[in-house]
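Visitor: dropping a prediction and its sequence here:
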Amino acid sequence: MMQLKVEQQKRLKKLLTDERERLTDHLEARRDSPAVSMGELSSCDNHPAEFGTETFERSQDMALDDASRERLNEVERALARMREGEYGTCEVCGEDIPFERLESVPETLRCIRHADSGLSDARPVEEEVMTAPPSGAGEARRRQDDRFDEADAWAALEEYGNASDTVNPQELESAQGERDMERANSRAK
């Protein structure tokens, strides 16, 4: 183990054991929670969108639980390395990991230089079956591009004023009439 002071070792061990306890409590609470299972006994009165929402929330909870289990494993590995006297040295290059890094990420097993060397370059499996859009997709939208765009939006809305302006209904009607005349003239051209 790198040359950490006794008080530094105690502090890091406390950070790791506190995190282990927090993660263990979280995972146990999730396992024992009735919210983990689908809530309704019957699906007769539910709208299909509710099933989509419930499925999304359930998959999100499962992903968060997986991340918590992974983090718990990292904490356990760091505590094991601490018991073995290897904590504080990079598992890739064997260099000492600075105390500041260990303090901010106590479960780390790598120095900053090798921090991302364990990340995968794998792409999502969905990309294997994705296809390019068919030719001509979006052509109708492109033909409509000159009709109304974001640049004209403020000019069109500006004449209505805002919530703090007082609006005179006669001015509004005359402005509407002028706009209608301009549109009619531009269509006639």
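Guide: Perfect, thanks for sending it. As the structure is a computational prediction, the values presented were derived from the model and not from experiment. Residues are numbered from 1 along each chain as shown.
Visitor: from here on, just use CA atoms for contacts and neighbour counts.
Guide: OK.
Visitor: in this structure, which helix has the most residues?
Guide: helix 48-84 (DSSP state H).
Visitor: list the buried residues of that helix.
Guide: For helix 48-84, burial by neighbour count (16 or more other CA atoms under 10 Å) applies to 58, 65, 68-69, 71-72, 74-79, 81-82.
Visitor: residue contacts, Cys93?
Guide: By CA atoms under 8 Å, 6 or more residues apart in numbering, no residues touch Cys93.
Visitor: which residue is nearest the middle of this structure?
Guide: Using CA atoms, centre = their mean, the residue of the chain that lies closest to the mean C-alpha position is Gln60, 10.8 Å off.
Visitor: look up how far Leu79 lies from it.
Guide: 29 Å (CA to CA, to the nearest Å).
Visitor: go on, Asp121?
Guide: 28 Å.
Visitor: ok so, going back, of the buried residues of helix 48-84, which is the nearest to Arg31?
Guide: Nearest to Arg31 among the buried residues of helix 48-84 is Asp65, at 9.6 Å by CA to CA.
Visitor: what sits against that closest one?
Guide: Taking CA under 8 Å, 6+ apart, we find Asp65 in contact with Leu27.
Visitor: show me what the strand or helix carrying Arg101 is packed up against.
Guide: In this assignment (DSSP states H and E), Arg101 forms part of helix 99-104. Other helices and strands packing on helix 99-104, by 3 or more CA pairs under 8 Å, 6 or more residues apart in numbering; DSSP states H and E, are helix 6-32.
Visitor: tell me how far the helix it packs on lies from the chain's centre.
Guide: Relative to its parent chain, helix 6-32 has a centroid offset of 25 Å by CA atoms, centre = their mean, to the nearest Å.
Visitor: just want the angle from that helix to helix 48-84.
Guide: 150 degrees (axes from the mean of the first three to the mean of the last three CA atoms, to 10 degrees).
Visitor: which neighbouring elements make contact with helix 6-32?
Guide: Counting by 3+ CA pairs under 8 Å, 6+ apart, helix 6-32 packs on helix 48-84, helix 99-104.
Visitor: Ser135 falls within a strand, correct?
Guide: No. Counting by DSSP: H, G, I helix; E, B strand; the rest coil, Ser135 is not found in a strand; it is coil.
Visitor: let's bring in a second model and compare:
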Amino acid sequence: MDTTWFKEQLQQSRKELLQHQSSHDRTERQDELSNYDNHPADNGTELFEREKDEALFNHAEKALHDIEDALEKIDNGTYGICEKTGEAIPEERLRAYPEARTVASIKQTGVPSDRPAEEDVLGGFENYNHDEDERETEFDGEDAYQQVARFNDTSLEYEEETGDTDLYGANGVESFEGFLSTGIDGYHGPDSVHVEQNEHYQAYRQRNQ
């Protein structure tokens, strides 16, 4: 197989990647001395852009490594040989992907086969209910549900009496606060206090007669 065309393609791809890396180095963002005046959304956008640039840079680094490896194989006469089986890689595959290391039928490795831990609880709490097992004493799924559900039975009313217990004082304040008031400018002496002739005042007078 004549490798001249493949070598030219690989060298062109390497040139473009090196130019891209050089441009990335020249336009790399500079850190600010302080983020105090930045909006959190701006900081989030900046972080996203940095992570995207880093991912693209890492991808380009790997692509450059594969190209260098393919060029080395061309020089030593091993280009186009599958690293796993030793078979010849079809020319159609090499033309589509000159950096190919294996034949297309080779299963890619490195893909995790374990399942997410969240799938363990998708069946519901009953999968973790050990109440029927007398030997089991752990805090199981049903216990967790019961612990949370008990808050639905809690009254929102605070029943303990504090302070005065008249019509106004039951809220935990002094009874005279129900009928004494000041103007918009607040308290500035006894003359600024007004007595409101309301039910709280009447109840206060009856209790203190």
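Guide: Here it is on my side, so go on. The shown structure was predicted, so the numbers you read here are calculated from the model rather than taken from an experiment.
Visitor: ok so, going back, the residue nearest to the centre of structure 1 -> structure 2?
Guide: For Gln60 of structure 1, the aligned residue in structure 2 is Lys52 (criterion: TM-score structural alignment).
Visitor: return the distance of that match relative to Asn58 of structure 2.
Guide: 10 Å.
Visitor: now swap in Met1 of structure 2 and tell me
Guide: Distance from Met1 of structure 2 to Asn58 of structure 2, by CA to CA: 32 Å.
Visitor: do Ser181 of structure 2 as well
Guide: Distance, Ser181 of structure 2 to Asn58 of structure 2, by CA to CA: 71 Å.
Visitor: give the buried residues for stretch 11-31 of structure 1.
Guide: In terms of neighbour count (16+ other CA under 10 Å), stretch 11-31 of structure 1 has its buried residues at Leu12, Lys13, Leu15, Leu16, Glu19, Arg20, Leu23, Leu27.
Visitor: give me the stretch of structure 2 that that stretch matches.
Guide: Against structure 2, the aligned range for stretch 11-31 of structure 1 is residues 5-25 (TM-score structural alignment).
Visitor: would you mind getting the average deviation of that stretch from structure 1?
Guide: Taken over the aligned residues, the distance from stretch 5-25 of structure 2 to structure 1 averages 0.8 Å (mean CA distance after the TM-score superposition for structure 1).
Visitor: out of the buried residues of helix 48-84 of structure 1, which comes closest to Asp180 of structure 1?
Guide: So of those, ranked by how close each gets to Asp180 of structure 1 (CA to CA), first place is Arg58, at 52.2 Å.
Visitor: select, out of the helices and strands packed on helix 6-32 of structure 1, the one closest to Glu40 of structure 1.
Guide: That would be helix 48-84 among those, by CA to CA, at 10.5 Å.
Visitor: pull the distance from stretch 180-189 of structure 1 to the chain's centre.
Guide: 48 Å.
Visitor: my bad, should have said stretch 31-45 of structure 1
Guide: Remark: stretch 31-45 of structure 1 is offset 26 Å from the chain centroid, using CA atoms, centre = their mean.
Visitor: gap between the two ends of it?
Guide: 28 Å.
Visitor: what's the match for Glu100 of structure 1 in structure 2?
Guide: In structure 2, Glu100 of structure 1 lands on Glu92 (TM-score structural alignment).
Visitor: since we're on its match, how many residues are nearby?
Guide: Residues contacting Glu92 of structure 2 under the criterion other CA atoms under 10 Å number 9.
Visitor: where does Ser113 of structure 2 land in three-state SS?
Guide: coil.
Visitor: ok, it to Ser181 of structure 2 distance?
Guide: 73 Å.
Visitor: neighbour count winner among these two?
Guide: Comparing Ser113 of structure 2 with Ser181 by other CA under 10 Å, the one with more neighbours is Ser181, at 15 against 6.
Visitor: isn't that one up against His194?
Guide: Yes. Under the criterion of CA atoms under 8 Å, Ser181 of structure 2 makes contact with His194 at 5.3 Å.
Visitor: list the contacts for Pro50 of structure 2?
Guide: Wrong residue type there; residue 50 of structure 2 is Arg, not Pro. Listed by CA under 8 Å, 6+ apart, the contact set of Arg50 of structure 2 is empty.
Visitor: let me fix that: Ala88 of structure 2
Guide: Ala88 of structure 2 neighbours (CA under 8 Å, 6+ apart): Gly80, Ile81, Cys82, Val103.
Visitor: dump those to JSON lines, plus distance to Asp143 of structure 2 and neighbour count.
Guide: Output for the contacts of Ala88 of structure 2, formatted as JSON lines (distance: CA to CA, whole Å; neighbours: other CA atoms under 10 Å):
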{"residue": "Gly80", "distance to Asp143 of structure 2": "62", "neighbour count": "25"}
{"residue": "Ile81", "distance to Asp143 of structure 2": "60", "neighbour count": "18"}
{"residue": "Cys82", "distance to Asp143 of structure 2": "57", "neighbour count": "18"}
{"residue": "Val103", "distance to Asp143 of structure 2": "54", "neighbour count": "20"}
